[in-house]
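>>> need the 3D shape of this:
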Amino acid sequence: MVVKTLMRQIKQYKKDSFLTMFFVVVEVILEILIPLLMARIIDLGIEARDINAVYKYGFIMFIIAIGTLSTGFLAGKYAAKASTGFAANLRDGMYTNIQSFSFSNIDKYSTAGLVTRLTTDVTNVQIAYQMIIRMCIRAPMNLVCALTMAFMINHELSLIFVGAMGFLIVVLGFIMVTATRYFNQVFPKYDDLNESVQENVVAIRVVKSFVREKYENEKFKRAAKNIYRLFVKAESVLALNNPAMMTAVYGCILLLSWLGAKSVVGGTLTTGELTTLFSYIMNILMSLMMLSMAFVMITMSFASGRRIAEVLNEKSDLVSPEHALKTVKSGSVTFDHVTFSYKHGTGEPVLRDIDIHIHSGETIGIIGGTGSAKSTLVSLISRLYDVDRGSVIVGGEDVRKYDLEVLRNEVAVVLQNNVLFSGTILQNLRWGNENATLEECQEACRLACADDFIQDFPDKYNTYIEQGGTNVSGGQKQRLCIARALLKKPKILILDDSTSAVDTATDASIQKSFEERIPDTTKIIISQRVSSVQNADRIIVLNDGVIDDFDTHENLLKTSEIYRTIYETQTKGKEEA
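Below you'll find the predicted structure:
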């Protein structure tokens, strides 16, 4: 299954793979003829004192040597093209599939683990594939041809090679089985190492603020030491490969020298044939060495291949239906007795029996304590997850009937910790609409109260944003993200605590802009601050995954104890301040 999955990614590089194997076969055939010609030069030329025979067979050997070098070069060229192309397809296939993952799919893998699979694991498979199409064709064929030619010259002396092969097969089998066990353990440790590096780099300001460099160094050293320990064990086993090979080589040379010399003296073997046997013994043993190297690399890469195949074979939990709806008629939202858990059917529900209707164009506030499932509730609108029971209806239709891309284009979500990508402000804004004009971007920024601070930058909309938006403040980042969402011109705009880093005056100004400029867009605002939601048409009060109340600000102060407590606590704090 793993091999089949990986082989599907060869695609357009099948021709290069077959050409590699073809040139390898030709190279071996030509190479195997050279010792025979050398024997002719010795027996028919040098010992017979026939210079014409030396010239004749020397010229033929020269032509064959040129052919061997040429085919070897072509085999290397096409092998490199096929293996690097295969690796590129693997990375592209994994990355493309990752983009289709739902949140529940992504939760199965760590970010560091996915990075390792896209880099280290693919490189291992690439090297192994190049060995398969080149070395694993060359070595067996060279072995068989050399052994056949040796038996044709002297079948009794050739039994020495058979004995050496048997010895090496047993030793290499032991090495492979033992090393495989260690390699299967080592690659998951790379995930831990990458995770340590990634966390440290991303959170370097926090690390330095809390003076935790020593702790982070120790964590990294532990991860590195785990890899070191397993690799030492694996490499210690692999180190047996060379002594075993040398034992076979020197043993064969000694036996062949002793028995071959007696045969030459006895007249049953010529000097040229003995020289040829020495050439073939090196061919046979070098072929075995190449096979052992290839099998070790293939063994190591099989663990990587299995990890790659896991990602390639992962199917998204959320897919568009066969005859998906291509239009969202309005921004109305209905939760029809919705129950949801992150582990469908087995997990504890985080939302229970949610039954509400939101009219198109309404402004809805959502408030509740930490962990009350506010973000989970709105994530169901754009179908980032599917419900366990009930249904979420947008524009009069169940979200499961829509094409996912169409639905998500009509539902814009701005998170509290939204991300800006490295590039200019304009490039970041155009994530919302890649064809947006400068004027449209400016208008969206004015709505989000971002245009003023952008104009203060020397390069204005061409100001470069560093990775993660580190050169803008939290409030500026949030306003840019809001502007980016507005460029989608969605029917539903969800602000998930996305004004937490701006002051209350700016927050009020943003909401006023929304009310005046996008009255037909349904606006859902999640906030911990009552001031951010109190002017909404209606407010949802969530408590531990259940709707405690759903009404206007004024009515909630009378009917909802939770809402009244939050309001009084925040109001009292302001008065004391």
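>>> use CA for all of it now, contacts and neighbours both
OK.
>>> now the helices: where do they sit in the stretch 51-200 of the chain?
Secondary structure of the stretch 51-200 of the chain, counting by DSSP state H, counting those that start in this stretch: helices at 51-99, 103-106, 111-116, 122-130, 136-153, 155-202.
>>> okay, those helices in TSV with distance to T247 next?
Output for these, formatted as TSV (distance: least, Cα to Cα, whole Å):
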stretch	distance to T247
helix 51-99	29
helix 103-106	51
helix 111-116	38
helix 122-130	27
helix 136-153	18
helix 155-202	9
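>>> deepest of the ones you listed, which one?
Neighbour counts (mean count of other Cα atoms under 10 Å) averaged over each of the helices of the stretch 51-200 of the chain peak at helix 122-130, with a mean of 23.
>>> which helices and strands does it pack with?
Helix 122-130 sits against helix 51-99, helix 271-313, with contacts defined as 3 or more Cα pairs under 8 Å, 6 or more residues apart in numbering; DSSP states H and E.
>>> so which other helices or strands are in contact with the longest one?
With contacts defined as 3+ Cα pairs under 8 Å, 6+ apart, the packing partners of helix 51-99 are helix 14-40, helix 122-130, helix 271-313.
>>> so which of those gets nearest H359?
helix 271-313 (40.6 Å; Cα to Cα).
>>> who's in contact with E440?
E440 is in contact with L487, counting by Cα atoms under 8 Å, 6 or more residues apart in numbering.
>>> what helix or strand does it sit in?
Assessed by DSSP states H and E, E440 sits inside helix 438-447.
>>> and S375, which of the helices of the stretch 51-200 of the chain is closest to it?
Nearest to S375, of all those, is helix 103-106, at 13.3 Å by Cα to Cα.
>>> I'd like the structure of this one too, to check against the first:
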Amino acid sequence: MIKLFKNLQPYRWTIGLVLVLIFLQSLSELYLPTLMADIVDKGIVTGDNGYIWRIGGLMLLVTAASGLFSIFASYHSSKISAGFGRIMRGKTFAHVESFSLQEFDKLGTASLITRTTNDITQVQQVLLMMMRMMVSAPMMCIGGIIMAFSKDPALALVIVCVMPVLALTIYLIARKAIPLFKSMQTKIDKLNLVLRENLTGVRVIRAFNRIEHEKKRFDEANLDLTDTAVRANKIMAAMMPMMMLIMNFTSIAIIWFGGGRISTGHMQVGDLMAFLQYAMQIMFSLIMVSMMFVMVPRASASAVRINQVLDTVPEILDRPAAKVAAKRGGHVVFDNVTFSYPGAEKPAVSNISFEVKPGEITAIIGGTGSGKSTLLSLIARFYDIDSGSLKVDGIDVRDITQESLRSKIGFVQQKAVLFTGTVRDNIGYGKEDASDEEIRHAAEIAQATSFIAEKQEGYEAIISQGGANLSGGQRQRLSIARALVRRPEIYVFDDSFSALDYKTDANLRAALKQETTDSSVIIVAQRVSTIMDADRIIVLDEGEVAGIGTHRQLMETSNVYREIVSSQLAEGEIA
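Sure thing, here's the model as predicted:
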């Protein structure tokens, strides 16, 4: 957690101010019992009303000053903790954005969400408590002990005897509660995972009538977290009655022994009253410390999880000598490329060699799991190859900065992903400074103008989260328009026409051919009709190249391709 607190550097002077304010507040509160003792011993006992009014007025001023110190300290400490939370969320989010897909696979999306929100909130709350309690509690405890000894050293031995009992009670309670608070964070992860799966997969759940099953899954995760929280809070609930019991017995002991010392003339009534208040201040400061002992381990567990994210070094980084890719047209060459996913038993693709030339359409086809999408991920360097070489415009992709490499690519993935906002925002996502004319042109090529025109707001129509208010084909067309608007050197379509009807598919490919005359186009498709006119077709089978050529060439040379074609097209269409 200390490692995270290094991010408080911008607030170092404000933290110093808070410490000074808390110190002054503590001094004020420690001074009040002494003033009260003076009123009793020198004012009430002697009947000096003037002295009572003067010291009473002073007590009011000290109380007001203490209140002001407390208000300003609370304001600034809240500002610091909120600012710290903002810094940490921003830093964590920015670092997660640099992750490759391997880090997302390893840490998990649900866990990353929990770490960026709940875990940072836990540390933020403890920081607020630390600035208030962890500073004031030791001051009040040490100050109270000093003032108690100054009033009556002999009676102060009562406090000395009670403190080990209090400390032992705190230790026994904290030892049982701390592991439970730590485990709660992991169980929040689990609950978040189940909830996220339910919300994103709600259509599948309803389609298969699995609502009761999912309710049961959520209830199990929810009950597990609730049981742990209840057990932890039951233990914590025992702390306050125990503390109050010890405090009350301490008060009885102080009054008992203090009364004897008053009767023998070793102590005055006002001093005994002040002594009681100092004893209570010491006890309450120890209770505050005990609360910190419970909160800090939970926050420490959260801090470990946050540091785990921040300390994760992305597998894919720009090399020190990485270059900015020049605009040359998007010539892609796979030379004996092999790649395995982390932990996989065998390579996803093996010994892949082919070439993608500007001005040509290269298609990739194959069965499910043959490695089609994997090849596209390698071009964008979402993963790094194990062996061989993958070059774009004659330069190994690992020697090009990721930003400049991806700026050359217009990527349309298999599952269309849209963002909350307008139609214009989603198309313009591909090019930040895209003009209205460029956005309209991209939509026209992507065959999206027809359904956009049907919307009352047109390009200003709101797209809900994930494009839930659009059909699958409409989402795909907007995703294609998003790639077209940036006019990249390499167009990558990962089965991006699957939700389109045959007429729209044909119109889109015809318009696309005119638009991409100077660019490289790579299309992964399941439909043979989509790729029959491609300049080059790569056939994949179980991660290996089973044939390369045009449609006619492959029909003569590739058994795998002929099987795919015959399963989709009639005799007349094949000819």
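>>> can you pull the TM-score for these?
The TM-score (TM-score structural alignment, normalised by the length of structure 2) is 0.97; 573 aligned residues with a Cα RMSD of 1.6 Å.
>>> any idea which of the helices and strands packed on helix 51-99 of structure 1 is most buried?
Compared across the helices and strands packed on helix 51-99 of structure 1, helix 122-130 shows the largest average neighbour count, a mean of 23 (mean count of other Cα under 10 Å).
>>> a strand runs through L542 of structure 1, doesn't it?
Yes - the assignment for L542 of structure 1 by DSSP: H, G, I helix; E, B strand; the rest coil puts it in a strand.
>>> what's the counterpart of L540 of structure 2 in structure 1?
Under the alignment (TM-score structural alignment), L540 of structure 2 pairs with L542 in structure 1.
>>> out of everything not next to it in sequence, what's closest to that match?
In space, and not counting its chain neighbours, L542 of structure 1 is closest to G368: 4.9 Å by Cα to Cα, 6 or more residues apart in numbering.
>>> so who does the aligned partner of that neighbour in structure 2 touch?
Matched across to structure 2, G368 of structure 1 falls on G366, judged by TM-score structural alignment. Neighbour list for G366 of structure 2: 372, 526, 539-541, 561, 564 [criterion: Cα under 8 Å, 6+ apart].
>>> burial check on E516 of structure 1, number of neighbours?
Around E516 of structure 1 there are 10 other residues, counting by other Cα atoms under 10 Å.
>>> from M21 of structure 1, how far off is it?
70 Å (Cα to Cα, to the nearest Å).
>>> then Y78 of structure 1?
Taking Cα to Cα, one finds Y78 of structure 1 at 9 Å from M21 of structure 1.
>>> same thing with M149 of structure 1?
Counting by Cα to Cα - M149 of structure 1 and M21 of structure 1 are separated by 22 Å.
>>> please apply the same query to T339 of structure 1.
Remark: distance between T339 of structure 1 and M21 of structure 1 (Cα to Cα) = 58 Å.
>>> same deal with R229 of structure 1?
From R229 of structure 1 to M21 of structure 1 the distance is 38 Å (Cα to Cα).
>>> check D121 of structure 1 too.
24 Å.
>>> please pull up the equivalent of N7 of structure 2 in structure 1.
In structure 1, the residue matched to N7 of structure 2 (TM-score structural alignment) is Q9.
>>> how much space separates the residue nearest in space to the middle of structure 2 from V492 of structure 2?
Geometric centre of structure 2, nearest residue: T116, 2.4 Å, by Cα atoms, centre = their mean. T116 of structure 2 sits 32 Å away from V492 of structure 2 when distances are taken as Cα to Cα.
>>> report the contact partners of G410 of structure 2.
With Cα under 8 Å, 6+ apart, G410 of structure 2 has these contacts: 430, 483-484, 486-492.
>>> nearest residue to the equivalent of it over in structure 1 in space, please, no chain neighbours.
Following TM-score structural alignment, the counterpart assigned to G410 of structure 2 within structure 1 is A412. Nearest residue to A412 of structure 1, sequence neighbours excluded (Cα to Cα, 6+ apart): L493, at 4.9 Å.
>>> how about that neighbour, what's its match in structure 2?
Using TM-score structural alignment, the equivalent of L493 of structure 1 in structure 2 is Y491.
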